[in-house]
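Asker: Okay, structure incoming, though there's no sequence with it:
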């Protein structure tokens, strides 16, 4: 199993570095088009998606693939890669430096390995979290090779909490932290993982937005609370995830759940009503 995990890490490191270098050449130079769901896409998204899918098929031919741009049906394979070729396409096209390549590896529907590379700001996160899958292997969460952990601080106005653009309604009431919006779901979660933020809220992320960051967050000590009544993982196989949202609250440590969850639950309820 150690050899397998080394293969997985080496593959992610190599392909995200190569693709990232090419994307840097296209940064802020491409005009996007709008997809049916309202999100943006560029030729660079499609190219990166194809390159990653081709690489996976060559290196891991028995594994399934689910990506934002092409493959939305979770296959029945035990192992499945979930890919967002450019998380933060709007930032990428408008010249904002926070955008990345997000790759998650699922085992029987549960994310167990994540690798997220942000070429413009030269940050690369990876992590392993096996949960109840019975898998063994390397442990921990890392930023540029250094071990990272979530913060153990209490909420205060000297700490940061990140929101997505669709969850700013929480600001109508008192909120116990300073708010930031980066525009990138995976980066928001990883800010919690590395201790920079105490929490984050995503109202309508898709599975490719969170699959790469989830194992890193959990390995660093953080929690992901799904704002819906039923457990999310393991994901049912054979399901189309093109329109399925996963309203989620991330927190640095369990004590923060009771503080933040009552403030944000209505966001999850609205998101689920909208998707049903």
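Answerer: Nice, thanks for sending it over. Owing to the predicted nature of the structure, the values given are computational and were not obtained by experimental measurement.

Asker: make it CA atoms for all contacts and neighbour counts henceforth
Answerer: Noted.

Asker: Report the central residue of the chain.
Answerer: When Cα atoms, centre = their mean is applied to the chain, the residue found nearest the centroid is residue 210 (2.9 Å).

Asker: Identify the residues contacting it.
Answerer: Residues in contact with residue 210 (Cα atoms under 8 Å, 6 or more residues apart in numbering) are 185-186.

Asker: cool, and the one 10 residues further on?
Answerer: When contacts are counted by Cα under 8 Å, 6+ apart, residue 220 touches 127, 140-141, 148-150, 193-194.

Asker: Which helix or which strand is home to residue 13?
Answerer: Using DSSP states H and E, residue 13 falls within helix 2-26.

Asker: How far off centre is the helix or strand following that helix?
Answerer: Next along the chain after helix 2-26, taking DSSP H and E as the criterion, comes strand 33-34. Averaging C-alpha positions (Cα atoms, centre = their mean, to the nearest Å) puts strand 33-34 22 Å from its chain's average.

Asker: tell me what strand 33-34 is packed against?
Answerer: Under the contact definition 3 or more Cα pairs under 8 Å, 6 or more residues apart in numbering; DSSP states H and E, strand 33-34 sits against strand 40-41.

Asker: Mind checking what helix or strand follows the strand it packs on in sequence?
Answerer: With secondary structure assigned by DSSP H and E, strand 40-41 is succeeded by helix 43-59.

Asker: ok, structure two:
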């Protein structure tokens, strides 16, 4: 079975999860903290959306594996594995800001071959299969995604969700890169990577990412012509310290500073 055969099903996952999440957005909902030393929120919306997607996957592809943020892993060594983050950007979600999204990735023998970021409140979908990437808007308008060229770091726009999420050593390295760019903005979570794929910014640098934070975004970025690796220049699907860039020249320049 090819990735094309999964397209309609991935659309069903996105629609079903979105219909589950939206009734919770901008309401008074209970919030749990998953971290004893920091604030890592999870809501009923996160859990309900992942449960819906897991049920659909198990009903249609019982032989597939699943890796999810809220309910762990099942058959992680299967040929096909779904990697799910029901709400990437939960802190924005609980604050009422629509810069969050549902991340759905399909791995084939450990490699991300398809990814989608769905924002149901705005009605946007960003998807990619490494060979190409697409945008679908609320009125069903579609267009191909393409990164923009950026010759040097001094012309680049840099994003990270928050430097406070980095340890002291990584934050210092990030700030070394930050000194050399034209503009830095904070926030965005998964949206930053999608805006990179759409050609609106040039560089995203983050740390401490989990596989479900990045796996779906890799085919979108590479499909749009960008590059995404770890700080060490290795494949990014397992998470960790991540660098994504629209232009390989900016990616190389950032890696040089981060590893100096």
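Answerer: Arrived safely. Just so you know, these numbers come straight off a predicted model, no measurement behind them.

Asker: Can you give me the TM-score here?
Answerer: Laid over one another, the chains give 0.85 as their TM-score (TM-score structural alignment, normalised by the length of the second structure), with 244 aligned residues with a Cα RMSD of 2.3 Å.

Asker: coming back round to it: if I line the two up, what does the residue nearest to the centre of the first structure land on in the second structure?
Answerer: Alignment note (TM-score structural alignment): residue 210 of the first structure maps to residue 214 of the second structure.

Asker: From residue 67 of the first structure, how far off is residue 103 of the first structure?
Answerer: Separation of residue 103 of the first structure from residue 67 of the first structure (Cα to Cα, to the nearest Å): 9 Å.

Asker: same question, residue 165 of the first structure
Answerer: From residue 165 of the first structure to residue 67 of the first structure the distance is 22 Å (Cα to Cα).

Asker: Settle this for me: residue 197 of the second structure is touching residue 226, isn't it.
Answerer: Yes - counting by Cα atoms under 8 Å, residue 197 of the second structure does reach residue 226; the two are 6.9 Å apart.

Asker: Please enumerate the shared neighbours of these two.
Answerer: In contact with both residue 197 of the second structure and residue 226: 147, 246, using Cα under 8 Å, 6+ apart.

Asker: Looking at the two, which has the bigger crowd around it?
Answerer: residue 197 (36 against 26; other Cα atoms under 10 Å).

Asker: I'd like to check which residues are in contact with the more buried one.
Answerer: Taking Cα under 8 Å, 6+ apart as the test, what residue 197 of the second structure contacts is 145-147, 220-221, 224-226, 246.

Asker: rewinding a little: residues shared between the contacts of residue 103 and residue 67 of the first structure?
Answerer: Common neighbours of residue 103 of the first structure and residue 67 (Cα under 8 Å, 6+ apart) are 81-84, 208.

Asker: quick one: which of the residues you listed is nearest residue 99 of the first structure?
Answerer: Closest to residue 99 of the first structure out of these is residue 84 (10.7 Å), distances taken as Cα to Cα.

Asker: which residues does residue 113 of the first structure contact?
Answerer: By Cα under 8 Å, 6+ apart, residue 113 of the first structure lies in contact with 104-106, 126-130, 212, 215-216.

Asker: ditto for residue 51 of the first structure
Answerer: Contacts of residue 51 of the first structure by Cα under 8 Å, 6+ apart are residue 19.

Asker: mind running it again at 10 Å?
Answerer: Residue 51 of the first structure makes contact with 15-16, 18-19, 45, 85 under the criterion Cα atoms under 10 Å, 6 or more residues apart in numbering.

Asker: cool, and residue 125 of the first structure?
Answerer: Contact analysis of residue 125 of the first structure by Cα under 10 Å, 6+ apart lists 102, 114-118, 141-148, 187, 190, 193-194, 212-213, 216-217.

Asker: Which of those fall in helices?
Answerer: 187, 190, 193, 213, 216-217 (DSSP state H).

Asker: Make TSV out of those residues and add distance to residue 258 of the first structure.
Answerer: Compiled in TSV, those are given as follows (distance: Cα to Cα, whole Å):
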residue	distance to residue 258 of the first structure
187	23
190	21
193	19
213	23
216	22
217	19
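
Asker: Map residue 229 of the second structure onto the first structure.
Answerer: So residue 229 of the second structure corresponds to residue 225, using TM-score structural alignment.
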